[in-house]
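Enquirer: 3D model of this:
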Amino acid sequence: MAEINVSAESMRASLSEALGRLRKANSDYFELLERALGSSPLPVANQAKEFCAFMQHNVTATFDLGDKLINAKDMQDALELQADFFQDQMRSLTDQGRAMSESAMKAAGGMFSPKV
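Expert: Here you go, the predicted model:
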């Protein structure tokens, strides 16, 4: 039986390549989604576009974390990267939630304003 000897560098290279393919697929997906929402006659299309932008930001942040973890020096470094990512994501989600609620309130306010 042949012995498999995978070096850390070849593993990092493979993971980086796979992450690059995932980034490309993600980019293609969001481009398609943006085009579909851009042609949508639905009144909530603008809110959907905003939500999609938030999703894209969050997915990109996750891919960025993957890049950093692939190059982590040791377990302590990886744990610090994850802790920083978690804190950044919590701040980002708070900001995104605030923006979405403001957008929803604005849209709801427009529904009840008198038509001229």
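Enquirer: hey, let's count contacts and neighbours off CA atoms from now on
Expert: Noted.
Enquirer: gap between whichever helix in the chain runs longest and the chain center?
Expert: Identified as the longest helix of the chain according to DSSP state H is helix 75-112. From the chain centre to the centre of helix 75-112 is a distance of 11 Å (CA atoms, centre = their mean, to the nearest Å).
Enquirer: count the residues that sit near Ser16.
Expert: 16 (other CA atoms under 10 Å).
Enquirer: so what does the strand or helix carrying it touch, helix or strand wise?
Expert: For Ser16, the host element (DSSP states H and E) is helix 8-38. Contacts defined by 3 or more CA pairs under 8 Å, 6 or more residues apart in numbering; DSSP states H and E place helix 8-38 against helix 45-70.
Enquirer: to check against the first, give me the structure of this:
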Amino acid sequence: MAEINSSVEGVRAALTDALGRLRKANTEYFEMLEKGLASSPLPIASQAKEFSSFMQRNVSATFDLSDKLIHAKDVQDALKLQSEFFQDQMRTLTDHARTMSESAMKAAGGLFSPKS
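Expert: Next up is the predicted model:
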């Protein structure tokens, strides 16, 4: 039985290590993306930065879920974690959609406002 527990812990350790490397690569990717967007002369660069921020938070939440699933005690615990994640993601999606629509409305309002 100790052999099974040690192999489970070995798999968890390997998954945790891989997740850590993925997090690091993800952080580096988003840093590079932000640098590119910061130097962009495009008029939609600020909206792209905002969208990038949303993506970064979603990916981070997914990594957090993965970390929790690696340490789940059983299937019911894993299902509970996934259910909570789904609910949080739906709330986040609603917030993102509202923020993006407000941003789009402001941008559109600026296009049609009279120039003095």
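Enquirer: care to give me the TM-score?
Expert: The TM-score (TM-score structural alignment, normalised by the length of the first structure) is 0.94; 112 aligned residues with a CA RMSD of 1.0 Å.
Enquirer: tell me the angle of the helix holding Ser16 of the first structure relative to helix 45-70?
Expert: Angle, helix 8-38 of the first structure to helix 45-70, by axes from the mean of the first three to the mean of the last three CA atoms, to 10 degrees: 180 degrees.
Enquirer: and helix 8-38 of the first structure, which residues are buried?
Expert: If you call a residue buried by 16 or more other CA atoms under 10 Å, then helix 8-38 of the first structure has these buried ones: Ser16, Leu19, Arg23, Asn26, Glu34, Leu37.
Enquirer: against Gly66 of the first structure, how distant is Gln89 of the first structure?
Expert: 14 Å (CA to CA, to the nearest Å).
Enquirer: should've said Phe112 of the first structure
Expert: 45 Å.
Enquirer: which of these two has more neighbours?
Expert: Neighbours were counted for Phe112 of the first structure and for Gly66 using other CA under 10 Å; Gly66 has more, 17 against 8.
Enquirer: how about that one: what's its closest non-neighbour residue?
Expert: With sequence-adjacent residues excluded and distances taken as CA to CA, 6 or more residues apart in numbering, Gly66 of the first structure is closest to Leu19, at 7.6 Å.
Enquirer: same check, this time on Ser103 of the second structure
Expert: Counting by CA to CA, 6+ apart, the residue nearest Ser103 of the second structure is Gln47, at 7.6 Å.
Enquirer: count the residues that sit near that neighbour.
Expert: Gln47 of the second structure is flanked by 15 other residues according to other CA under 10 Å.
Enquirer: in the first structure, point out the residues matching stretch 73-85 of the second structure.
Expert: Stretch 73-85 of the second structure corresponds to residues 73-85 in the first structure, going by TM-score structural alignment.
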